[in-house]
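1. for reference, the sequence and a predicted model appear below.
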Amino acid sequence: MQVKQIMQQKVAIADPNMTIRDVARKMRAGNIGCLPVGENDRLIGMVTDRDIAVRAVADGRAPGNTSVRDVMSEGVGYCFEDDDAEAAAQIMAKHQVRRLPVLNHDKRLVGVIALADLGRSEARSAQGALQGVSEPTDKERRHI
């Protein structure tokens, strides 16, 4: 099964110059925990509610003065719309993410695939992705 058959096609995008207050409100309105960050028609990162909490709130940064660019995650993993679901699951496991941007071959964002999408599909990849996503990192193991 190809990613394009099970991905979410309607994707809100955050501008890197938005404040984290504005992006948090956008996340709340959409009941979502992460947004792709785009600039000049290109995916440049992802911002999550955890990014906001750990990289801004925990450091006492002002939500009205801190930009998405200041807290977003860069070097984001992605898959292509014609990849099979297994490939997407492997990328999710490798990067330990529950949501993965989906690009076309022009490297334009066309959707997002979530672990839940894999779970609802007929693909058997969801279990492997869940195990990889849930595996504690070495840093997390030291704090357990």
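-> Alright, I've got the coordinates. Numbers count the residues shown, from 1 in each chain.

2. from here on, contacts and neighbour counts on C-alpha atoms
-> Noted.

3. and the residue nearest the centre of the chain, what does it touch?
-> Among the residues of the chain, the one closest to the centroid is residue 99, at 4.4 Å (C-alpha atoms, centre = their mean). Neighbouring residues of residue 99 by C-alpha atoms under 8 Å, 6 or more residues apart in numbering: 92, 112, 113, 114, 115.

4. how about residue 89?
-> Residue 89 neighbours (C-alpha under 8 Å, 6+ apart): 115, 118, 125, 126, 128, 129.

5. structure B:
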Amino acid sequence: MPTAREIMTSGVECVDTDQTAADAARLMARHRVGAVPICGPDNKLKGVVTDRDIAVKVVGQGRDAGTFPAGNLNQAEAVTIGADDSADEVLATMTRHQVRRLPVIDNDRLVGMISIADVARALPQDATGELVAALSAE
């Protein structure tokens, strides 16, 4: 069974907590992704902001994405996975926390992200199907 490190996409860029929601959106557009990690001044992961977060919590609320701090979009606690954790643990964590993207940490340092697409490329179809079904259930 592969590890998170073997499944993840590496070279992930963070949006800083003091940057704006618009900065986060530009970063997503540049990298053609739907989410970026949020990092604080200490370079530690603070959360993940998604394109949906920006649409619903910023634009949908009539806020200015050019001034709204990206750091205000992070969760209370970031859900992460260790780089050497197994694919089974990746699937269990994504399912348990109902997340479609999972930051990968190695010694408190962000080293990558795992998305459903990464899971689909690396794991058997049945594992991907079960994950998608679990994340789609209400």
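-> On my side now, so go ahead. Not measured: the values here are computed from a predicted model.

6. what does the residue nearest to the centre of structure 1 correspond to in structure 2?
-> Taking TM-score structural alignment, the alignment pairs residue 99 of structure 1 with residue 101 from structure 2.

7. what's the separation between its match and residue 64 of structure 2?
-> Counting by C-alpha to C-alpha, to the nearest Å, the gap from residue 101 of structure 2 to residue 64 of structure 2 is 26 Å.

8. now residue 30 of structure 2
-> Counting by C-alpha to C-alpha, the gap from residue 30 of structure 2 to residue 64 of structure 2 is 20 Å.

9. same deal with residue 54 of structure 2?
-> As judged by C-alpha to C-alpha, residue 54 of structure 2 and residue 64 of structure 2 stand 10 Å apart.

10. the two: which is more packed in?
-> residue 54 (22 against 13; other C-alpha atoms under 10 Å).

11. ok so the more buried one is a helix residue?
-> Yes - under DSSP: H, G, I helix; E, B strand; the rest coil, residue 54 of structure 2 falls within a helix.

12. neighbours of the closest residue to it other than its chain neighbours, how many?
-> Distances taken as C-alpha to C-alpha, 6 or more residues apart in numbering place residue 21 nearest to residue 54 of structure 2, at 6.5 Å, with adjacent residues excluded. Residue 21 of structure 2 has 31 neighbours, counted by other C-alpha under 10 Å.

13. go ahead and confirm residue 21 of structure 2 touches residue 65.
-> Yes - Residue 21 of structure 2 is within contact range of residue 65, at 5.0 Å (criterion: C-alpha atoms under 8 Å).

14. shared neighbours, these two?
-> Common neighbours of residue 21 of structure 2 and residue 65 (C-alpha under 8 Å, 6+ apart) are 54, 58.

15. what segments of structure 1 are strands?
-> With strands called from DSSP state E, structure 1 shows them at 34-39, 42-48, 79-80, 99-103, 109-114.

16. any chance of CSV for the ones you listed, columns distance to residue 138 of structure 1?
-> Listed next are these as CSV, based on distance: least, C-alpha to C-alpha, whole Å:
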stretch, distance to residue 138 of structure 1
strand 34-39, 24
strand 42-48, 21
strand 79-80, 25
strand 99-103, 22
strand 109-114, 24
